[in-house]
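1. sequence? don't have it. structure:
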C-alpha cells in the first residue's frame, strides 16, 4: 500500500526518492489501529520538515493520511511516513519546495526478536538528529558488517566512543543502571519513551574499552522494540539478562495512542 497526500501514488512521483533522495521519514508500529508514541512521531515529522524544507507540516493532515491509509487493517504492521517533494530537481534543491506526505506499510516482526551480533564502524551520519532518507553510509556499513558475519553495525567516533546503530539506538546496563550514549544520535521515539518510564538510567559516554564491564547491551526502535545484542566485536553479552525483560515490559505497558 502506498498513498501520496491521500491518493494512490504512481512511479513518476516516486522518482525523486530514488534519483534525488532528499526527504525525511518516521516509521511506526501500529497495533490494532493504535501507535505507541504517535504524538512523538508527528513532532519528529514537523521538526524535520522545518529543518529540510523550511516549512510547516500540518499535524492533523498527516494524522488524516495515516488514518486513511490504515483504515480497517487489523493486527500489527509498520507504517512509514515519508515527506519529500516529487518535483525537486537534483540541480536545483534550493528551489521553492512543496513537500508531500507518502504513507506506506509493511509487515511487522514478532517480538521479542532474536538477539543480534554487531560490529563497530567509525561513522557519523549526516544531520544525525534528523531521520532523513540519506541512508547510503549506514547501509554500506551494515552491509560490510553482514559480509563479515555479523547481523548489523554500531557506530563509533574517532576516539572509539559509541553513538548509535545503523537504524536504531543502543543502550547498555552496567549492573546498576541503563546508560544511553550521550553522543550525536537520532533521538529515537522508543528510546525517548523508555527514558520516561525507566528511572534507573542516565546519559553518559560509552567507549569500546568500557564494554567488558557492561552486563547487557540492547538495541531499540519502533520496529524491533527492545532487542538483545549478544556480541559487539569480540565482547559477548547475555541474550536473556533480566533487565531486558524489564525494559520490554515497561515499554509494552506504555499506552498506545489512537491515530
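-> Structure's in. What do you need? Nothing here was measured: the structure is a model prediction, and the numbers come from that model.
2. every contact and neighbour count from this point should use C-alpha atoms.
-> Noted.
3. tell me if I am right that residue 44 is in a helix.
-> Yes - assessed with DSSP: H, G, I helix; E, B strand; the rest coil, residue 44 lies in a helix.
4. ok, the closest residue to it other than its chain neighbours - contacts?
-> Once flanking residues are discounted, residue 44 sits nearest to residue 26: 7.5 Å by C-alpha to C-alpha, 6 or more residues apart in numbering. Contact analysis of residue 26 by C-alpha atoms under 8 Å, 6 or more residues apart in numbering lists 41, 44, 45, 80, 81, 82, 131.
5. which one of these is nearest residue 68?
-> Checking these against residue 68 by C-alpha to C-alpha gives residue 81 as the nearest, at 12.6 Å.
6. please tell me how far the residue nearest to residue 44 sits from residue 234.
-> For residue 26, the distance to residue 234 (C-alpha to C-alpha, to the nearest Å) stands at 32 Å.
7. so residue 247: helix, strand or coil?
-> Here residue 247 is helix, with the state taken from three-state DSSP.
8. helix, strand or coil: sort out residue 87 for me.
-> Going by three-state DSSP: residue 87 is coil.
9. and for residue 194?
-> Per three-state DSSP, the secondary structure class of residue 194 is helix.
10. mind listing what it touches?
-> Residue 194 sits next to 247, 250, 251 when contact means C-alpha under 8 Å, 6+ apart.
11. in CSV, list the residues you listed along with distance to residue 50 and neighbour count.
-> What follows is the contacts of residue 194, written out as CSV (distance: C-alpha to C-alpha, whole Å; neighbours: other C-alpha atoms under 10 Å):
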residue, distance to residue 50, neighbour count
247, 33, 17
250, 32, 15
251, 29, 21
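12. turn the residues you listed into a markdown table, columns for distance to residue 65.
-> What follows is the contacts of residue 194, written out as a markdown table (distance: C-alpha to C-alpha, whole Å):
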| residue | distance to residue 65 |
| --- | --- |
| 247 | 32 |
| 250 | 30 |
| 251 | 26 |
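13. sticking with residue 226, tell me its helix or strand.
-> Here residue 226 sits within strand 225-232, counting by DSSP states H and E.
14. okay, pairing it with this:
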C-alpha cells in the first residue's frame, strides 16, 4: 500500500498539532517534486525556508533539522512523490513571539505531479501579492483570480503590477523568449526554485538570459512564453490576454534540457 505522510518535524503530526496551522495564515512553505528519493535544487529549497523564516519569525531552523525531517518523510513513501514543507510559529498567528520561540516544521507528502501539458491561455489581471519574495500561505486572492480567469475561458492568470508590468502567474513563474535569449520579467515576484535551477544551468549551457520589463504591449514582438513551477521547467503558453504567442519548441527544449542538467540531491 502506498503511504503518504503528514509529519511535524520527523514524526506523525497529531490533530492537536495541526489545528493551529489549519486556521492560521502566517506561515511559509516550499514545494518540491521528489524523484527516486532525490530533489533538484535542494539547496534553493533550504535557502528559501531559511530566508523566509528569518524574515517572518526572526530566526530559522537549522538546515540539518530540516533535512532530517525531509529524509524521514521521503523514506515513509514511494520513491516518487510531491512534498510540501511548511514553517510556522507554534506560539500562534496573532502572538508576537519572542526570540525564545523557535519556528516549527510540517512536512506533507502526496502523489507525484507533472503539471499540465499545455499550451495554456492566461488572462491578464491586475494584482500584486503581499510579500511577493516569500512563498507564504493564505493567498486567497490568487486562487480567486484563477477561478475568475477560468470562468472567462482561460486556463490561468498572469499578474500585472501597478506599473503595467507582467510579473508572475498564480502558482507559476513566467519566462519569455525573443528567439535567441531567455527573458525573465523585471518586477516584484517570487523567485521559484525551478526558475533558480534553470537560470544557473542555462548559464552553464551558455544560453543568453536577461531581466527585462515586459508589458502586454511587448508581447507581440516576442517569440514564445512559458510558465514553470516545481512541477515542470516549462509549459508552453500560446495566449496572454488577447495576444497570441507562437509555439517555441527550441525554447521549451532549452528549459527542459537545463532542468535535466541539474543533478538531483538526497536530503
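-> Nice, thanks for sending it over. Bear in mind the structure is a predicted one, so any value in this text is a computation, not a measurement.
15. returning to what we had before: helices - which of the contacts of residue 26 of structure 1 land there?
-> Taking DSSP state H, the ones among the contacts of residue 26 of structure 1 that sit in helices are 41, 44, 45.
16. and for the aligned partner of residue 181 of structure 1 in structure 2, the neighbour number?
-> Alignment note: residue 181 of structure 1 maps to residue 185 in structure 2; criterion TM-score structural alignment. For residue 185 of structure 2, the count of nearby residues is 20 (other C-alpha atoms under 10 Å).
17. and residue 185 of structure 2, what does it touch?
-> Contact analysis of residue 185 of structure 2 by C-alpha under 8 Å, 6+ apart lists 165, 166, 167, 168, 174, 175, 211, 212, 213, 214.
18. counterpart of the first one over in structure 1?
-> I take that to be residue 165 of structure 2. Structural alignment places residue 165 of structure 2 opposite residue 161 in structure 1 (criterion: TM-score structural alignment).
19. among the contacts of residue 185 of structure 2, who's most crowded?
-> Greatest neighbour count in these, by other C-alpha under 10 Å, goes to residue 168: 28 neighbours.
20. spatially nearest residue to residue 101 of structure 2 (excluding sequence neighbours)?
-> Among residues not flanking residue 101 of structure 2 along the chain, residue 91 sits closest, at 7.1 Å (C-alpha to C-alpha, 6+ apart).
21. nope, residue 33 of structure 2 is what I was after
-> residue 82 (4.7 Å).
22. name the element the one you found belongs to?
-> Element membership for residue 82 of structure 2, per DSSP H and E: strand 81-88.
23. residue range for that strand in structure 1?
-> Using TM-score structural alignment, the residues of structure 1 aligned to strand 81-88 of structure 2 are 77-84.
24. the matching stretch vs structure 2, mean deviation?
-> Stretch 77-84 of structure 1: mean distance to aligned residues in structure 2 after superposition is 0.8 Å, counting by mean C-alpha distance after the TM-score superposition for structure 1.
25. what's in contact with that stretch?
-> The contact list for stretch 77-84 of structure 1 (C-alpha under 8 Å, 6+ apart) reads 17, 22-31, 45, 49, 66, 99-108, 223.
26. mind checking which of these are in strands?
-> Under the assignment DSSP state E, the contacts of stretch 77-84 of structure 1 contribute 23-31, 100-107 to strands.
27. now do the helices in the stretch 101-250 of structure 2.
-> Using DSSP state H, counting those that start in this stretch, the helices of the stretch 101-250 of structure 2 run over 140-151, 193-205, 249-261.
28. how about the second one: buried residues?
-> This means helix 193-205 of structure 2. Across helix 193-205 of structure 2, burial judged by 16 or more other C-alpha atoms under 10 Å covers 193, 194, 195, 197, 198, 199, 201, 202.
29. and for the shortest one?
-> Within helix 140-151 of structure 2, the residues that count as buried by 16+ other C-alpha under 10 Å are 142, 145, 146, 147, 148, 149, 150.
30. who are the neighbours in contact with the aligned partner of the first one in structure 1?
-> The reference is to residue 142 of structure 2. In structure 1, the residue paired with residue 142 of structure 2 according to TM-score structural alignment is residue 138. For residue 138 of structure 1, the contacting residues are 125, 166, 167, by C-alpha under 8 Å, 6+ apart.
31. quick one: the match of residue 165 of structure 2 from residue 44 of structure 1, how far?
-> Separation of residue 161 of structure 1 from residue 44 of structure 1 (C-alpha to C-alpha): 26 Å.
32. hang on, residue 212 of structure 2 packs against residue 181?
-> No - assessed by C-alpha atoms under 8 Å, residue 212 of structure 2 is found out of contact with residue 181, at 11.4 Å.
33. residue 198 of structure 2 -> structure 1?
-> In structure 1, the residue paired with residue 198 of structure 2 is residue 194, using TM-score structural alignment.
34. farthest pair within the buried residues of helix 140-151 of structure 2?
-> Every pair of the buried residues of helix 140-151 of structure 2 checked by C-alpha to C-alpha; the farthest is 142 and 150, at 12.3 Å.
35. for the aligned residue in structure 2 for residue 116 of structure 1, the count of nearby residues, please.
-> When structure 2 is aligned by TM-score structural alignment, the residue opposite residue 116 of structure 1 is residue 120. If you count neighbours by other C-alpha under 10 Å, residue 120 of structure 2 ends up with 19.
36. over to residue 249 of structure 2?
-> For residue 249 of structure 2, the neighbour count with other C-alpha under 10 Å is 11.
37. any idea what it aligns with in structure 1?
-> Under the alignment by TM-score structural alignment, residue 249 of structure 2 pairs with residue 241 in structure 1.
38. list the contacts of the nearest residue to its match once chain neighbours are set aside.
-> Closest residue in space to residue 241 of structure 1, ignoring its immediate chain neighbours: residue 216 at 6.6 Å, by C-alpha to C-alpha, 6+ apart. Residues in contact with residue 216 of structure 1 (C-alpha under 8 Å, 6+ apart) are 172, 173, 174, 228, 229, 230, 237, 238, 239, 241, 243.
39. quick one: contacts for the residue lying closest to residue 219 of structure 2 once chain neighbours are set aside?
-> Excluding its sequence neighbours, the residue lying closest to residue 219 of structure 2 (C-alpha to C-alpha, 6+ apart) is residue 243, at 6.8 Å. Going by C-alpha under 8 Å, 6+ apart, residue 243 of structure 2 touches 216, 219, 220.
40. pretty sure the match of residue 116 of structure 1 contacts residue 239?
-> Yes - shown here, residue 120 of structure 2 and residue 239 form a contact pair, counting by C-alpha under 8 Å, at 6.9 Å.
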